[in-house]
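# Here's my sequence, what's the structure:
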Amino acid sequence: MIMKNLFSVVMCFVALGFVSCEKESVQEAPGNIPGMGNNQGQLEISESFDMPEDISIVGTITGAVEEEEITAASLKSYSNWDSFGSGQDVILKVTLQNNSVSRRTVFFPKGLVWKCVAGDFQHGIQIQTTWLNLGAGETRTITIRLYCANLHMDTPDYSGIYEILGVTSSKVLWRFLDLIQWRMVNYEMYVDNSLKAGSSDLPEYTDMAAKLQTMIHKLTDTGETLSDEDIAFIESIPELPVEQRPVLESDGTYSEDILEYGQSNQ
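I've put the predicted structure just below:
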């Protein structure tokens, strides 16, 4: 009887182990990321994001276009703002202020989640680190380009309000982000911001962004894994030369001694 009871206890633990493993695998599977796709639950992060000391966000972060549908005409509405990041579906307007007496560099890291907090719009995911400079006392309005994490929701317009939540903890997304490495996927790497060129003039960038968005929707919405063709496409994107990358300090932060992409000291 004792051996029978002991066997029953052991089998219960084994069964619980299988249930636990199954639950974890379902949670981590493509199409089952909390808060993304059609999934319930809160967006999950591994670390929060705070603006650097002496740097503040002026007003609110909103969608950058007036209409729900991003068109060639609506793109022109923000062509006077410098644009950073990668993506076509979620484009946000951010105004930053440097309250210090020296030039500062602001970094938005890979994996950053931009959460819609007002309006029924798509959440945004950032797939590559981007950075920009602010002169002493400067106030600067920019647009941040992101990828959509909710296929069924609308593209944000001016009425959508966002907050920077933090870096995603999704293992599914990080497998994709690790493939990106330091590949040149950011808008500013394809156009000189000083020219204020519209994305409609950049077929190389727009085609790439569209393919990457389809891959992300596989992971967030349709529950598919990346195909060999997807991975081959990612690996075909050139990497940013080492000398042009931000330097990671021992404390895990990036050195501010870098100009934004495409700028020089001259």
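
# Going by C-alpha atoms from here, please, whenever you check contacts or count neighbours.
Will do.

# buried ones in the longest helix along the chain?
Using DSSP state H to define each element, the chain has its longest helix at helix 2-28. Buried residues in helix 2-28, counting neighbours by 16 or more other CA atoms under 10 Å, are found at 27-28.

# Which neighbouring elements make contact with that helix?
Helices and strands touching helix 2-28, as assessed by 3 or more CA pairs under 8 Å, 6 or more residues apart in numbering; DSSP states H and E, are absent.

# Next, the structure of the following sequence, for comparison with the previous one:
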Amino acid sequence: MNWHVAKRMGVVLAVALLAACSDDGEGGGKTDGGTTSDGGTNTGKSLGPGLGRSKDDPTGQAFALPAGLTLENPIVAYVPENPEDCDDKYSDEANGTGEEVRVCLIFNNTTSTPITVTLPPGLILKSTSDDVQNGIIVQTVSIVVPPGERYFAPLFAYCVNQDRSTTGLDDRYELGPAVTHKDFQEVFTLLAGKKLTREAAGRVQTVVHHVSQGEGLSAADRATLQSL
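Next up is the predicted model:
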């Protein structure tokens, strides 16, 4: 078995162990989106459009790419066990953090110089189906796109719709606005400059659920983020 095949098998096993963003209500003590262990109590509310249980389009600060750079749309889902669709780039080459929403950004740099695109915290990855979860990035992500290239960049993000279906290979996305809600801004401030491990990303996801569902940022949530 060569290293490439072995690596792929390892990724398949890791993905199989991931928990879905949505919950079917069976087992595990979950009740309507909250859990008995994380302090979440899903009130059925949403912090804003496109968040929590809202089916509306997300709103916020519009995002634009730098001049000379284009993004292929729709954005395709990224599945680590099938990286061929993202130029054979594995999880260790991905940008951002999060275990729930994973996409492959495909940029085209039409200039003769590298272009750095900076994705701000709060940027929404909007699903083209309102049955599938939207994503959010919680830290600044910078990607350098080489000159004259069609460049593939896996991007990991967090789920903001706990009641929707988890992202699948056939799901498609588009770049949305950057949300400006006060509670999320505090989350971004608390996470600025931190290097998040996979375990830490799971704890961040719990906080993102609380905030996106309109529950606010509790003292326990703040302590969680400060401890990372």
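
# follow-up on the earlier one: could you check how far the longest helix of structure 1 is from the centre of its chain?
The chain centroid and the centroid of helix 2-28 of structure 1 are separated by 38 Å, computed with CA atoms, centre = their mean, to the nearest Å.

# That helix: what's the following helix or strand?
Going down the chain from helix 2-28 of structure 1, the next helix or strand is strand 45-48, by DSSP states H and E.

# What does Asp170 of structure 2 correspond to in structure 1?
Asp170 of structure 2 is assigned Ser159 in structure 1 as its aligned equivalent, the criterion being TM-score structural alignment.

# give me every residue that touches the most centrally placed residue in structure 2.
The centre of structure 2 sits closest to Ala157, judged by CA atoms, centre = their mean, with a distance of 1.4 Å. By CA atoms under 8 Å, 6 or more residues apart in numbering, Ala157 of structure 2 lies in contact with 96-102, 135-138.

# What of Leu179 of structure 1?
Under the criterion of CA under 8 Å, 6+ apart, the neighbours of Leu179 of structure 1 are 231, 234-235.

# go on, Val12 of structure 2?
Neighbour list for Val12 of structure 2: 80-81 [criterion: CA under 8 Å, 6+ apart].

# before we move on, the earlier item: filter the contacts of Ala157 of structure 2 down to the ones in strands?
Within the contacts of Ala157 of structure 2, membership in strands is found for 101-102, 135-136, as judged by DSSP state E.

# Help me confirm that Gln97 of structure 1 comes into contact with Val58.
Yes - with contact taken as CA atoms under 8 Å, Gln97 of structure 1 and Val58 are classed as touching, separated by 6.6 Å.

# quick one, which of these two is more surrounded?
Neighbours per residue, other CA atoms under 10 Å: of Gln97 of structure 1 and Val58, the larger number sits with Gln97, 18 against 13.

# In structure 2, what residue corresponds to that one?
The pairwise alignment with structure 2 assigns Gln97 of structure 1 to Asn108, based on TM-score structural alignment.

# Give me the contact list for stretch 97-106 of structure 2.
Under the contact criterion CA under 8 Å, 6+ apart, stretch 97-106 of structure 2 has outside partners 18, 20-21, 71-72, 75-79, 86, 133-135, 137, 150-159, 166-167, 173, 196, 198, 201-202, 205.

# quick revisit: to which residue of structure 1 is the residue nearest to the centre of structure 2 aligned?
Residue mapping for Ala157 of structure 2 onto structure 1 gives Leu146, with TM-score structural alignment as the criterion.

# How about that match: what's its closest non-neighbour residue?
The shortest distance from Leu146 of structure 1 to any residue that is not its chain neighbour, by CA to CA, 6 or more residues apart in numbering, is 4.4 Å, and that residue is Gly87.

# Same question for Gly50 of structure 2.
Across the structure, with CA to CA, 6+ apart as the measure, the residue nearest Gly50 of structure 2 apart from its sequence neighbours is Pro58 (4.3 Å).

# Between the two ends of stretch 79-99 of structure 2, what distance do you get?
When the termini of stretch 79-99 of structure 2 are compared using CA to CA, to the nearest Å, they are 11 Å apart.

# Tell me how far it lies from the chain's centre.
For stretch 79-99 of structure 2, the separation from the chain centroid amounts to 13 Å (computed by CA atoms, centre = their mean).

# Stretch 4-21 of structure 2: how far from the chain's middle?
With CA atoms, centre = their mean as the basis, stretch 4-21 of structure 2 stands 18 Å off its chain's centre.

# that older thread, can you tell me which residue in structure 1 aligns to the residue nearest to Gly50 of structure 2?
Looking across to structure 1 (by TM-score structural alignment), Pro58 of structure 2 lines up with Leu43.

# picking that back up, the match of Gln97 of structure 1 is in contact with Glu149, isn't it?
Yes - counting by CA under 8 Å, Asn108 of structure 2 touches Glu149, with 5.8 Å between them.

# one step back: pretty sure the match of Ala157 of structure 2 is in a strand, no?
Yes - when the secondary structure is assigned by DSSP: H, G, I helix; E, B strand; the rest coil, Leu146 of structure 1 falls within a strand.

# mind checking how far it is from Gly63 of structure 1?
The span separating Leu146 of structure 1 from Gly63 of structure 1 equals 11 Å under the rule CA to CA.

# can you count the residues close to the equivalent of Trp114 of structure 1 over in structure 2?
By TM-score structural alignment, Trp114 of structure 1 lines up with Leu125 in structure 2. Using other CA under 10 Å, Leu125 of structure 2 has 27 neighbouring residues.

# before we move on, the earlier item: can you flag the buried ones in the contacts of Leu179 of structure 1?
Neighbour counting over the contacts of Leu179 of structure 1 (16+ other CA under 10 Å) leaves Ile234 as the buried ones.

# of the contacts of Leu179 of structure 1, closest to Cys21 of structure 1?
Ile231 (27.2 Å; CA to CA).

# Who are the contact partners of that closest one?
For Ile231 of structure 1, the contact set (CA under 8 Å, 6+ apart) comprises Leu179.

# if we go to 6 Å?
Ile231 of structure 1 makes no contacts at all, as judged by CA atoms under 6 Å, 6 or more residues apart in numbering.
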